[in-house]
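# Predicted model and sequence below, questions to follow.
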Amino acid sequence: MNSQKSPGPEASELPARGSCRAAGRRLKLRHLLGVVVILALLATVLLRSFVIDVYTVSQDSMYPTLDDGERILVEKGYPHEEGAQRGDLILFDGTGSFAPYEGQSGVMAQTLEQIGHWFGIGSPPDTYVKRVIAVGGDTVACCDDQGRVTVNGEPTEEPYLATPPSAETPASETSFESVVPPGRVWVMGDHREVSIDSRALLGAPGGGMISEDRIIGRATDVFWPWDDRRRLENGEIDG
């Protein structure tokens, strides 16, 4: 007589129960991974919206300070309570000022540019980087007998220019004199020969001055290309 016992129902169910437990663990792991991804995306959105963001330079007007194609870190929340400061490198929305001068992109192109910005390709539409030369209440003019821009009658030192100003090579080939209204800034590119900035928009709405509420942030660092990473100097301009 065969003395071996046939497996009971409990033994036959063991593999099935083990499979269910493994499947449950995999499902929990997928859920956990999904939560981690969502939290990471949320943290990235909050960081880029309120703390620091990444922008790609897509212009030559800031040479030699910035090169076309470089990626820069931008401090959000600027300007602070003290307002914009002379010498700072700022990013701003040029809609209503710079954008009409150069021609605005279509809605589809703007949408694609905005999506590209979030994936690290290019910058949002109608975004510009320039240097603050004068702030609200200042009188900015060019040029004195040594070719320098003056702020409130005082000549400025601009070591970031490729060519030091002189009577033969002034800081601006375009002469100007303007009083900056409160809450606005006068901006210029460091590559004065090619920069479209406040000088070119004196006859436009706003007189070429940028409203502080259009400022996106202050450029602080170049972080790409990696071999060219550096801190950006936001030099003080006396006036």
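The structure has been received and is ready for your questions. Numbers count the residues shown, from 1 in each chain.
# alpha carbons only for contacts and neighbour counts from here, please
Will do.
# and the longest helix for this protein?
Of all the elements of type helix in the chain, the one with the most residues (DSSP state H) is helix 9-50.
# Packing partners of that one?
With contacts defined as 3 or more Cα pairs under 8 Å, 6 or more residues apart in numbering; DSSP states H and E, helix 9-50 has no packing partner among the helices and strands.
# Following that helix in sequence, what is the next regular element?
As assigned by DSSP states H and E, the chain's next helix or strand after helix 9-50 is strand 52-56.
# what about versus this one:
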Amino acid sequence: MTLLRRDSGPAGNRASTQRRRYIAVVIAVLLLTAGLRMFVVEPLRVASDSMEPTVGEGSTVLLFKQGSDAPGALVAFNNPVDSKLMIKRIVAVGGQSIAIKDALLYVDGALIPEPFVDHSRIDGTYFGPVTVPEGQVFLMGDNRDVSVDSREFGAVPSEDITAVVIWPMR
């Protein structure tokens, strides 16, 4: 009795090769995505209303994992009090003097325009003046009435800024 052996032939080899390539591509995409998230960008869901109206509570933002000390930048850092990740705006850097007079921000005595702040909600608010220590940044939320920020916990070392908000998504 002769046993017939079925040869998979060239078509069977092609299918096997294509399957291996597909698996390799899927693994590469997963590793690339994980690497990007760990070292480059990361989404974050905002848990408070301290950055409204710029970034609302429940919104998702995309963080670029690189520090910044540029005034006006929205940045992420770990709260010095409880180490929770927070998002605030840099309003002054080391060596600058900051004050709030009747809800208006002054840096080095100059009025800073802030169209993203609802000044009518914080009318009558005063703070400072204080000078930001060298190598540190002064951070504030856009919703000044409810924000826990550098007015409460002080300036933050620039190296503690872990990311920059690059995309507020609604």
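Nice, thanks for sending it over. This one's a predicted model, so the numbers in the text were calculated from it and none came from an experiment.
# For the two chains, what TM-score is obtained?
Comparison of the two superposed chains (TM-score structural alignment, normalised by the length of structure 2) gives a TM-score of 0.84, and 169 aligned residues with a Cα RMSD of 2.6 Å.
# angle of the longest helix of structure 1 against strand 52-56?
70 degrees (axes from the mean of the first three to the mean of the last three Cα atoms, to 10 degrees).
# to the chain's geometric centre, what's the distance from helix 9-50 of structure 1?
How far helix 9-50 of structure 1 lies from its chain's middle: 36 Å, per Cα atoms, centre = their mean, to the nearest Å.
# Equivalent analysis for stretch 37-51 of structure 2, please.
Distance, centroid of stretch 37-51 of structure 2 to centroid of chain: 5 Å (Cα atoms, centre = their mean).
# what's the first-to-last distance across it?
Distances were taken as Cα to Cα, to the nearest Å; on that basis the terminal residues of stretch 37-51 of structure 2 are 24 Å apart.
# what about residue 138 of structure 1, neighbour count?
Counted by other Cα atoms under 10 Å, the residues lying close to residue 138 of structure 1 total 20.
# Now check structure 2 for the residue matching it.
Under the alignment by TM-score structural alignment, residue 138 of structure 1 pairs with residue 96 in structure 2.
# so its match sits right up against residue 110, yeah?
No: counting by Cα atoms under 8 Å, residue 96 of structure 2 sits too far from residue 110 to count as a contact (10.9 Å).
# so where do the helices sit in structure 1?
Secondary structure of structure 1 by DSSP H: the helices cover 9-50, 98-102, 107-118.
# Same list (the ones you listed) but as CSV, adding mean neighbour count and distance to residue 73 of structure 1.
Below are the helices of structure 1 laid out as CSV (neighbours: other Cα atoms under 10 Å; distance: least, Cα to Cα, whole Å):
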stretch, mean neighbour count, distance to residue 73 of structure 1
helix 9-50, 12, 10
helix 98-102, 16, 22
helix 107-118, 14, 13
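# Can you tell me which of those is nearest to residue 179 of structure 1?
Smallest distance to residue 179 of structure 1 across the helices of structure 1 (Cα to Cα): 18.9 Å, for helix 98-102.
# so how far is the closest one off the chain centroid?
How far helix 98-102 of structure 1 lies from its chain's middle: 18 Å, per Cα atoms, centre = their mean.
# In a markdown table, list the helices of structure 1 along with distance to residue 165 of structure 1.
Output for the helices of structure 1, formatted as a markdown table (distance: least, Cα to Cα, whole Å):
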| stretch | distance to residue 165 of structure 1 |
| --- | --- |
| helix 9-50 | 38 |
| helix 98-102 | 26 |
| helix 107-118 | 36 |
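# and residue 129 of structure 1, which of these is closest to it?
Once the helices of structure 1 are compared by Cα to Cα, helix 98-102 is nearest, at 11.2 Å.
# Identify the residues contacting the closest one?
The set of residues external to helix 98-102 of structure 1 that reach it, using Cα atoms under 8 Å, 6 or more residues apart in numbering, is 126, 197, 201.
# Just give me the match in structure 2 for residue 85 of structure 1.
Using TM-score structural alignment, residue 85 of structure 1 lines up with residue 70 in structure 2.
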